[in-house]
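**Q** 3D, please:
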Amino acid sequence: MSIRKTGMALWLAMAAAGCGAPNAYIEPPPPEVTVSNPIKRTVTEYLEFSGMTQPMETVEIRARVKGFLKEKHFVEGAEVKKGQLLLVIDEETFQIQLDAARTRLREAQAALQQATVSKSREVARARVNLSESEVRLARQEEQRVRGLFQKQIATESDMDQASSTRKSRDADLESAKANLEQALATYETTILTCEAQVESAKIAVQNAQLDLSYCRMSAPIDGRISHINVDIGNLVGDGQSSVLATIVKMNPIYAYATISESDVLRTPALTKFGSESTDSEAEPVPVELGLASQNGFPAQGQINYTDPGLDAGTGTLRVRGVFQNDDRTLLPGMFVRMRIPVVERVDALLVPERALGTDQSGQYLLVVAADGTVEYRPVRTGVSVDGLRVVEGQISLSDQLIVDGLLRARPGAKVSPKTEPAPATVSLTTGAGRR
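**A** Just a heads-up that it's a prediction; the model follows:
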């Protein structure tokens, strides 16, 4: 019974207290937000795209003669120098062929020398001279006998004999002249034939020397060599050109990429590359490159080729950059990131990425006015640079942008701003990516 009385007393006391004056409303303090000012810098806008590396030169080492592979003078996968001996095919057969060709050359030269010193022309010419003397003598004898015959000292038989002798000597002279012409013609033909045989023998020697030289295969370029495709002791060059190894030149190295038509139009330097107005003194098109595992674009290079036109099927332009690769970081076949400077924006305003908000109207910034009131400022965003974003709109360097606490701030309400240190200086060479 005492417990019931005690509870009733407590209830009456609480009721009496509730009937007193009401509690006064105390407005909560403005939410605390972190603010920062925009910064102004010169920013280069870049066109970013992906590409793939390819070696500057690729050379296949082939067997150009048929033979047994005898020697190997390189380490597979290692660097080789231009002119370095790589492989040797058994040379004995080709050396024998060269010796035989040289012997045939000496035989042809000897035949030419023998034909040159031939006396057949002189013998034929002497025979002509002798026949001419005999003809003159026969004619004189005929004239003498005719004179005696007219004086009736010589008989008709003597006259016939002298005339017959003269005619015989004329015939001998014609025959001697014909023999001389034949000797001259034979001499010239023999000389030409021997000279041709000498030239043919020289060509055979050159071919044999060439075949022998093909037995020793050297590196035509500097580069890295692949594994050997045929083991030592095997027959190579049998019916086709056997690829024994491959050398790729990796320094400098190429990087190929395709760029869309819209991006090409944004990059005037690409459309002018290779035109008549571009000469050797024209400013090259710079390009930067980075791997997926790297931050930024550490490799610097130049665009040294663009296709003459866009691919009609894909609407893209193929470009090629060349980069130094002294440390061999870039390997052929790698996917890489590349970028080309498009335009330089002087005195661009940059704000932290986290200060930007997005609604149905687009992106905006919340600015703290002098009286602590939050203002809504719509902006147009540009490229991103190291965690900052280029913006355009009703923004000035003196504006205090809310960078932390966006969810606690609303336009028209007051906030308690706390200043954040200014962002680090942006390098003039830091590039901006695609929007």
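**Q** For the rest of this, base every contact and every neighbour count on C-alpha atoms.
**A** OK.
**Q** the helices in this structure, which residues?
**A** For the chain, the helices defined by DSSP state H cover 2-18, 92-116, 120-150, 156-214, 261-266, 268-272.
**Q** Out of those helices, flag the one nearest Ile303.
**A** helix 268-272 (8.6 Å; Cα to Cα).
**Q** Now tell me what touches that closest one from outside.
**A** 264-265, 278, 285, 306, 342 (Cα atoms under 8 Å, 6 or more residues apart in numbering).
**Q** before we move on, back to that, take the helices of the chain and write them to a markdown table, including mean neighbour count and distance to Ser50.
**A** What follows is these, written out as a markdown table (neighbours: other Cα atoms under 10 Å; distance: least, Cα to Cα, whole Å):
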| stretch | mean neighbour count | distance to Ser50 |
| --- | --- | --- |
| helix 2-18 | 10 | 75 |
| helix 92-116 | 17 | 52 |
| helix 120-150 | 17 | 83 |
| helix 156-214 | 17 | 43 |
| helix 261-266 | 14 | 13 |
| helix 268-272 | 15 | 16 |
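**Q** and Asp386, which of these is closest to it?
**A** It is, among the helices of the chain and with distance given as Cα to Cα, helix 261-266, at 22.4 Å.
**Q** That closest one: how far from the chain's middle?
**A** 25 Å (Cα atoms, centre = their mean, to the nearest Å).
**Q** Output the contacting helices and strands for that helix.
**A** Using 3 or more Cα pairs under 8 Å, 6 or more residues apart in numbering; DSSP states H and E, the elements in contact with helix 261-266 are helix 268-272, strand 316-323.
**Q** quick one: which of the ones you listed is nearest Val59?
**A** Going by Cα to Cα, the one of the helices and strands packed on helix 261-266 nearest Val59 is strand 316-323, 18.7 Å.
**Q** picking that back up, let me know which of the helices of the chain is the nearest to Phe335.
**A** Comparing the helices of the chain by Cα to Cα, helix 261-266 comes nearest, at 19.8 Å.
**Q** Other residues contacting that closest one?
**A** Contacts of helix 261-266 (Cα under 8 Å, 6+ apart): 47, 270-271, 310, 315-317, 342.
**Q** Likewise for stretch 54-71?
**A** Stretch 54-71 has contacts (Cα under 8 Å, 6+ apart) with 87-90, 211, 214-215, 217, 219-221, 231-238, 241-256, 331-333.
**Q** Redo the helices of the chain as a markdown table? Include distance to Asp347.
**A** A markdown table is the format used below for the helices of the chain (distance: least, Cα to Cα, whole Å):
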| stretch | distance to Asp347 |
| --- | --- |
| helix 2-18 | 66 |
| helix 92-116 | 75 |
| helix 120-150 | 101 |
| helix 156-214 | 65 |
| helix 261-266 | 21 |
| helix 268-272 | 22 |
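**Q** Now the second one, please; I'll put the structures next to each other:
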Amino acid sequence: MNIKRSTMNRSLLLSSLCLALFWASAEGAVSAQQGPRAVHVTQAHRSNIDRTAKLVGTVLPWQETTLRARVTGYVHRLEAFEGDRIPAGSRLLSLALPGLQAAEDTSTARLAEAQAQVAARTGDIQSAHADVIDAQAARSVATARVGVAQAATLLAETEASLALVVYERQVGLYEAKAATLEEVEAAGGLFERAQAELIAAQADATMVQAQLEASAARITAAEARVEAARAQITAAEAAVLSARAAVRFASAQLAFGELRAPYDETLITARLVDVGALARAEVTDLLMLMDVSRVRLQIHIPERLSRSVTEGTRVQISLDGEGQEQFQATVSRVAGALALKSRTMRAEVDLDNADGTWMPGSYIGVRLSTETIRDALLLPGSAIHTDRKQNFVLVVKSDGSVARVHVKLGIDDGQIVQIESGLTGEEDVIMYLVAGLREGDTVRAVQGERP
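**A** Just a heads-up that it's a prediction; the model follows:
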């Protein structure tokens, strides 16, 4: 049994060997007919290349806020919901504020009352001014009458003195038997009449003086009323100002009952209350808002790259994270310091988002250009091969033979690789690894891309 199995194995091995020799001879015959195999070659070229770093950024809204009420009230109406994009100034939510409405009504009533008081006191001043004018006119008349009464009194005194002298003379003449009794009685009558006229003139002067003093008292009283009315007007005007301020304050507080969109394009991201809910001032969260007309792409730069990233550093952004859809931008700002916990520096890229391309909160792949190497020698990455941790390329020599050349690599951006040493740029480098191709084989170099 073992002898038969051994014989069978030898037969199979012999058959396989014969088949291999047949295919080898056939392949050799074909190769001899076709000549050296064609390989696609290229030459290293010189250009600028950026040293890049692949990182992940987070899209943040340009601005965001959690909306709270400035006054306490009940949610009366909701006019915006999640996903709505609201222009600036549009109403988002209304609060019912019964207490503040009553305060505004009270303040309005107080203002009307104070304004009525000002009008009434203004009328009092006008009336008091009229009394002052009347009293001044009466004083003028009384002053003139006092002058007349004083003149009449002086005249009556003169006439009474003269009548007394005449009477006394007639009495002396009568005693000397030089005048009659009738003449004495007549002179006595004249004297008594002059005396009566003097008394009347003095009484009239006294009355006119009293009128003058009364006019002066009226003027003083009217002027006092004017001053009192002015003081009352000042108080009433102060009450008007106070009431008007109270009305303005109440109106301002009522205006806080309407919450409006603060951004040019306000995105509602969360509604946190329902109609009828109590909203406490500065405590209850109502809505979460974002300004997404622009966004900020926030990148955390590792410490080793922090000195290479500045304002204006070029950034390549992959929208889908896989490099299929790319955008070019520049760094807008850097923090200038490392965060103590993460030892990273925050950088931001400003992006226009008018078309809604960028969704806040999403992760975005970014490639930062941290250094530019000028006049670098570059090759396609497909031409670079690795064997036992050594990088090499296959070049076609002038005699058509293949040679392996070890190279030192620099920057590799995934498509183009920098050659720091090993090539001059004049070699024909095979662009792709060809199966079965070995160093020393003879090939035919074809310039350009493989079809």
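**Q** Superpose the two chains and report the TM-score.
**A** Scored against TM-score structural alignment, normalised by the length of structure 1, the superposed chains reach a TM-score of 0.69; 375 aligned residues with a Cα RMSD of 4.2 Å.
**Q** Nearest the geometric middle of structure 1, what residue?
**A** In structure 1, the centroid-proximal residue (Cα atoms, centre = their mean) is Met56; its distance is 4.3 Å.
**Q** mind checking how far that residue is from Met250 of structure 1?
**A** 6 Å (Cα to Cα, to the nearest Å).
**Q** same check, this time on Ile340 of structure 1
**A** Ile340 of structure 1 is 22 Å from Met250 of structure 1, by Cα to Cα.
**Q** Which of the contacts of helix 268-272 of structure 1 sits closest to Asp327 of structure 1?
**A** Nearest member of those to Asp327 of structure 1, counting by Cα to Cα, is Val285, at 23.6 Å.
**Q** rewinding a little: looking at the helices and strands packed on helix 261-266 of structure 1, spot the one closest to Thr419 of structure 1.
**A** Among those, helix 268-272 sits nearest to Thr419 of structure 1 (Cα to Cα), with 42.3 Å.
**Q** about what we covered before: which among the contacts of helix 261-266 of structure 1 end up buried?
**A** Buried positions within the contacts of helix 261-266 of structure 1, assessed by neighbour count (16 or more other Cα atoms under 10 Å), are 47, 270, 310, 316-317, 342.
**Q** Which two among these are spaced furthest apart?
**A** The widest separation within those (Cα to Cα) is 19.2 Å, between Leu310 and Val342.
**Q** Could you give me the buried positions within the longest strand along structure 2?
**A** Looking across structure 2 with DSSP state E, the single longest strand is strand 45-68. Within strand 45-68 of structure 2, the residues scored as buried using 16+ other Cα under 10 Å are 45, 49-53, 56-62, 64, 67-68.
**Q** ok, back up a step: looking at the buried ones among the contacts of helix 261-266 of structure 1, spot the one nearest Asp160 of structure 1.
**A** Leu310 (104.4 Å).
**Q** Identify the residue nearest the closest one in space, chain neighbours excluded?
**A** The shortest distance from Leu310 of structure 1 to any non-neighbouring residue, by Cα to Cα, 6 or more residues apart in numbering, is to Leu317 (4.6 Å).
**Q** That neighbour: what's it in contact with?
**A** Leu317 of structure 1 makes contact with 258-261, 264, 306-307, 309-311, according to Cα under 8 Å, 6+ apart.
**Q** For PyMOL, what selects the buried ones among the residues you listed?
**A** Per 16+ other Cα under 10 Å, the buried members of these correspond to this PyMOL selection:
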select buried, resi 258+259+264+306+310
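**Q** Using TSV, lay out the contacts of Leu317 of structure 1 together with distance to Asn179 of structure 1.
**A** Formatted as TSV, these follow (distance: Cα to Cα, whole Å):
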residue	distance to Asn179 of structure 1
Thr258	82
Ile259	85
Ser260	86
Glu261	86
Val264	86
Thr306	76
Asp307	74
Gly309	76
Leu310	79
Asp311	78
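**Q** Keep only those of the contacts of Leu317 of structure 1 that are in strands.
**A** Using DSSP E, the subset of these located in strands is 258-260, 306.
**Q** and the two most separated of those?
**A** Taking Cα to Cα as the measure, these span a maximum distance of 12.9 Å, between Ser260 and Thr306.
**Q** Return the closest of the buried residues of strand 45-68 of structure 2 with respect to Arg244 of structure 2.
**A** Arg68 (27.9 Å).
**Q** Return the residue of structure 1 aligned against the closest one.
**A** Correspondence of Arg68 of structure 2 to structure 1, assessed by TM-score structural alignment: Arg62.
**Q** So for that match, what's the nearest residue that isn't a sequence neighbour?
**A** Val243 (4.4 Å).
**Q** any idea how far the one you found lies from Arg64 of structure 1?
**A** 10 Å.
**Q** what do you get for Leu270 of structure 1?
**A** 43 Å.
**Q** about what we covered before: tell me the two of the buried residues of strand 45-68 of structure 2 that are most distant?
**A** Farthest pair in these, by Cα to Cα: His45 and Arg68, 62.0 Å.
**Q** isn't Lys408 of structure 2 right up against Ser421?
**A** Yes: in terms of Cα atoms under 8 Å, Lys408 of structure 2 counts as a neighbour of Ser421; the distance is 5.1 Å.
**Q** Chain neighbours aside, what residue packs nearest to Glu157 of structure 2?
**A** Leaving aside its chain neighbours, Glu157 of structure 2 sits nearest to Leu198 (5.7 Å; criterion: Cα to Cα, 6+ apart).
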